[in-house]
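Novice: Output the structure for:
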Amino acid sequence: MKKREFNPTESLQAKKDLKKKEQELELIEGKILELEEKKKNLEAQMADSEVYEDSEKLSHINQDYNKLKENEAKLNTDWETLVEEIGQLQETIS
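Specialist: Model (predicted):
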């Protein structure tokens, strides 16, 4: 396999891109933690016997919970993509 020649311009751009991706990753991680906290809160509400006996309230909480799970799944996919991109940029820089 042929080794690529060092390109200072490409390396500088990769460093900028890496910093941007790392910031995006940090934001996504914060959002994931926030969603996990909201899910715990909703799970606690669903376990409450008063809520459990109120079918309308339980239905609304279940809808909110399912939306959070969908958002969390998307954020996890975005997180995985960013981790891969960061790894590629780190290889480019080194």
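Novice: CA atoms for contacts and neighbours, from now on please.
Specialist: OK.
Novice: can you give me the helices for the chain?
Specialist: Taking DSSP state H to define them, one finds helices in the chain at 8-47, 49-53, 55-93.
Novice: Tabulate those in JSON lines, adding columns for mean neighbour count.
Specialist: Formatted as JSON lines, those follow (neighbours: other CA atoms under 10 Å):
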{"stretch": "helix 8-47", "mean neighbour count": "15"}
{"stretch": "helix 49-53", "mean neighbour count": "13"}
{"stretch": "helix 55-93", "mean neighbour count": "15"}
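Novice: To compare against the first, here's the next sequence to fold:
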Amino acid sequence: MFVPVFAAATAYFAVWAAGSGPGDSPGPGPLTTIAEVCGVLALFVVVDLVVVVRRLRRVTRHRLDHTSGGPVILLPPLCAPRDGRVPM
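Specialist: Reported below is the predicted structural model:
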């Protein structure tokens, strides 16, 4: 959701910085800085999204039937069954 927002903001501020002159307010320096910050945030959001997707795929790929002795997903203490396994 935030990737398009930060990518669009990066492009918007970069184009604005390229079109502004030295006497304009705000000048090209602050606009370039804002474009760079938005670009870094967009990159951070993309990396975060990739990590989350990889973790979700790994969990679903390794999820086994609860009777096969597969991995155990721990639940909060108030919700966990006595044997600690998630019922499927």
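Novice: wait, isn't residue 35 of structure 2 in contact with residue 11?
Specialist: Yes: assessed by CA atoms under 8 Å, residue 35 of structure 2 is found in contact with residue 11 at 7.2 Å.
Novice: Just give me the residue closest to the centre of structure 1.
Specialist: Nearest to the geometric centre of structure 1 sits residue 75, at 3.4 Å (CA atoms, centre = their mean).
Novice: Look up how far residue 39 of structure 2 lies from residue 45 of structure 2.
Specialist: 10 Å (CA to CA, to the nearest Å).
Novice: right, I mislabeled it, should have said residue 59 of structure 2
Specialist: Counting by CA to CA, the gap from residue 59 of structure 2 to residue 39 of structure 2 is 31 Å.
Novice: Same question for residue 53 of structure 2.
Specialist: 21 Å.
Novice: What of residue 23 of structure 2?
Specialist: Relative to residue 39 of structure 2, and taking CA to CA, residue 23 of structure 2 is found at 25 Å.
Novice: go on, residue 5 of structure 2?
Specialist: If you go by CA to CA, the gap between residue 5 of structure 2 and residue 39 of structure 2 works out to 10 Å.
Novice: again, but for residue 3 of structure 2
Specialist: 10 Å.
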